[in-house]
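Asks: Structure for the following, please:
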Amino acid sequence: MLVAEDDRSVCEMLRLFLHEENVQAVFVHDGSEAERLFRGQHWDFVLLDWMLPGRDGLELCAEFRKISDTPIILLTAKTDEKDRIAGLESGADDYVTKPFSPLELMARVKAVMRRYKATGRPESSGHDPSEHTRIRHMELHIDTGSREVTIGGRPIANLTPKEFELLVLFASHPKKVFTREQLIETVWGFDYYGEDRTVDVHIKRLRNKIATPERQWIVTIWGVGYKLED
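Replies: Next comes the predicted model:
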């Protein structure tokens, strides 16, 4: 685990608790060092403080998400809803406000890891790769084996595991409207530890990545949920 946090007292608390949980962690205290280490090797998880010197955590989160699906939790003293949404839109998997208890943080870490492991493979949405290797809807083509997505022949890159699973779910049921609760149960799992608004944020990010001049592909059914555009 990579922990980027400039508050040394928070780092010491996390160091002791992670040691008790048998979690190996490397601690850094500025954004530039966090970026160097992140790009230099593979990490299973990242705890990223928003207000880091050098480069702030929000900026780093967005950069990391462009090149990696590594689970990221943002740590911050910011509590406004707009800040939580900004954190999720940057690509964070969860958002923990300070002060926090180590027990709560580890519960969040474990929940994110369970969701990550579940959504990181095609069968997590109930699709057997041997039976559902290719999904097609209009110009949208999905290969669940290689995790390649194209629209009108244009490759769609940098989909996170949850974005990919959302798209597979919609494309497999193009006429079905999914409520937020159904999407959370199917993609995030019953043990989801967070708020419903994260669905809206992921849908927005997915739309931005797959939208074409002709259609946005995922449409909102007001008061109900979301569906794939016919």
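
Asks: Every contact and neighbour count from this point should use C-alpha atoms.
Replies: Fine.

Asks: Can you name the helix or strand that the residue nearest to residue 192 when sequence neighbours are not counted falls in?
Replies: Sequence neighbours aside, residue 111 is the residue nearest to residue 192 in space, at 6.5 Å (criterion: CA to CA, 6 or more residues apart in numbering). For residue 111, the host element (DSSP states H and E) is helix 102-119.

Asks: what packs against that helix?
Replies: Of the remaining helices and strands, those touching helix 102-119 by 3 or more CA pairs under 8 Å, 6 or more residues apart in numbering; DSSP states H and E are helix 8-20, strand 94-97, helix 161-172.

Asks: if we go to 7 Å?
Replies: helix 161-172 (3 or more CA pairs under 7 Å, 6 or more residues apart in numbering; DSSP states H and E).

Asks: Okay, strands next: where are they in this structure?
Replies: Here the chain has its strands, by DSSP state E, at 2-4, 26-28, 46-49, 72-76, 94-97, 134-137, 140-143, 148-151, 154-155, 218-221, 225-228.

Asks: just those strands: most buried one?
Replies: Scoring the strands of the chain by mean neighbour count under mean count of other CA atoms under 10 Å gives strand 46-49 as the most buried, with a mean of 26.

Asks: Now do that strand: distance to the chain's middle.
Replies: Relative to its chain's centre, strand 46-49 lies at 14 Å (CA atoms, centre = their mean, to the nearest Å).

Asks: helices and strands around it, which ones?
Replies: Where contact means 3+ CA pairs under 7 Å, 6+ apart, strand 46-49 is packed against strand 2-4, strand 72-76.

Asks: Can I get those in JSON lines including distance to residue 57?
Replies: Compiled in JSON lines, these are given as follows (distance: least, CA to CA, whole Å):
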{"stretch": "strand 2-4", "distance to residue 57": "8"}
{"stretch": "strand 72-76", "distance to residue 57": "7"}
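
Asks: Here is a second sequence; please produce its structure as well for comparison:
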Amino acid sequence: MEKAKHLLIVDDDEEIRELLTGFLTQRGFRVSVAGDGDEMRRELVRWSIDLIILDIMLPGEDGLSLCKSVREKSDVPIIMLTAVTGDSDRIVGLEVGADDYLEKPFNPRELLARMKAIFRRVSGGGADEEDEGVKVSNRLFRFGGWVLHEGKRELRSPDKFVVHLSSGEFALIVAFLEQPQKVLTRDDLINATRGVEAIAFDRSIDIQVSRLRKKLEGDCDKPKLIKTVRGQGYIFAEKVGMSPIKGRS
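Replies: Got it, this is the predicted structure:
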């Protein structure tokens, strides 16, 4: 039996914490709550958290700062909540490492749908079985000295350091590595990273690409790996080697 996903809700509104806790607990999730950044950090030390639901407007340290702090140390998925209408909080939230965002007020069912989409991305969608009990459990991608282990969701730099990726960044790099040296439109990348049910947000993919570029090569002014194709989208310019990693079922 699959272990229940453990969620952490970080919001200073007690009514929202209680509403979401009841709704998500009824659907099989374990839920912990925090009212500010200090409580959030204590819960992250205490538990192994599978996803954080993080409000931007918090007393003391705000959600954007907390998101950035978490992302520097972990790839745990983060959905941000904002009461501000418009793109500003969304853009900044994505820039500091959030995987998705919702504007308040929202329908808890929409939050649940977005959570499930993130968990599908993180799980990789399962494995393909082959003959004689051998199955392809994941893939190993190699490019320019980098190695991406799909099953472990682990990206190692040429100097062997592990680079943390959010679930959105992981889905994005896999989309590029599966189709190297081919132009991918923004719609192609939105579908690959957030699913066909995603609500298109013009700058979301551009921000994700910018974040991924910084992690891969630092200098976003003259990218060598992920290049912009004006008026079309992006192309992963490096040659990619891919090999399946097989294991016994």
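
Asks: contacts for the helix holding residue 111 of structure 1?
Replies: Applying CA atoms under 7 Å, 6 or more residues apart in numbering, the external contacts of helix 102-119 of structure 1 come out as 14, 17, 93, 124, 161-162, 165, 187-189, 191-193.

Asks: In JSON lines, list these along with neighbour count and distance to residue 34 of structure 1.
Replies: Conversion of these to JSON lines gives the following (neighbours: other CA atoms under 10 Å; distance: CA to CA, whole Å):
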{"residue": "14", "neighbour count": "19", "distance to residue 34 of structure 1": "17"}
{"residue": "17", "neighbour count": "15", "distance to residue 34 of structure 1": "21"}
{"residue": "93", "neighbour count": "25", "distance to residue 34 of structure 1": "18"}
{"residue": "124", "neighbour count": "17", "distance to residue 34 of structure 1": "31"}
{"residue": "161", "neighbour count": "22", "distance to residue 34 of structure 1": "23"}
{"residue": "162", "neighbour count": "23", "distance to residue 34 of structure 1": "24"}
{"residue": "165", "neighbour count": "27", "distance to residue 34 of structure 1": "29"}
{"residue": "187", "neighbour count": "24", "distance to residue 34 of structure 1": "30"}
{"residue": "188", "neighbour count": "25", "distance to residue 34 of structure 1": "28"}
{"residue": "189", "neighbour count": "18", "distance to residue 34 of structure 1": "30"}
{"residue": "191", "neighbour count": "13", "distance to residue 34 of structure 1": "30"}
{"residue": "192", "neighbour count": "16", "distance to residue 34 of structure 1": "28"}
{"residue": "193", "neighbour count": "16", "distance to residue 34 of structure 1": "26"}
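
Asks: In those residues, find the pair that's most separated.
Replies: For those, the maximum inter-member distance is 32.9 Å, found between 17 and 165 (CA to CA).

Asks: residues contacting the residue positioned nearest the centre of structure 1?
Replies: The central residue of structure 1, meaning the one whose C-alpha is nearest the mean C-alpha position (CA atoms, centre = their mean), is residue 93 at 4.0 Å. By CA under 7 Å, 6+ apart, the residues touching residue 93 of structure 1 are 71, 72, 73, 112.

Asks: Looking at structure 2, which of the residues you listed hold up?
Replies: Counting by both residues aligned by TM-score structural alignment, their matches' CA atoms under 7 Å, the contacts of residue 93 of structure 1 that remain in contact in structure 2 are 71, 72, 73.

Asks: roughly how far apart are the residue lying closest to residue 162 of structure 1 once chain neighbours are set aside and residue 174 of structure 1?
Replies: Leaving out its chain neighbours, the residue that sits closest to residue 162 of structure 1 by CA to CA, 6+ apart is residue 119, at 5.9 Å. Using CA to CA, to the nearest Å, we find residue 119 of structure 1 at a distance of 20 Å from residue 174 of structure 1.

Asks: So the two - more neighbours on which side?
Replies: Between residue 119 of structure 1 and residue 174, counted using other CA atoms under 10 Å, the more crowded position is residue 119 (23 against 16).

Asks: thinking again about what came up before, which residue in structure 2 lines up with the residue nearest to the centre of structure 1?
Replies: Under the alignment by TM-score structural alignment, residue 93 of structure 1 pairs with residue 99 in structure 2.

Asks: what do you get for residue 18 of structure 1?
Replies: Using TM-score structural alignment, the partner of residue 18 of structure 1 in structure 2 is residue 24.

Asks: what about its match, how many neighbours?
Replies: When neighbours are defined as other CA under 10 Å, residue 24 of structure 2 has 17 of them.
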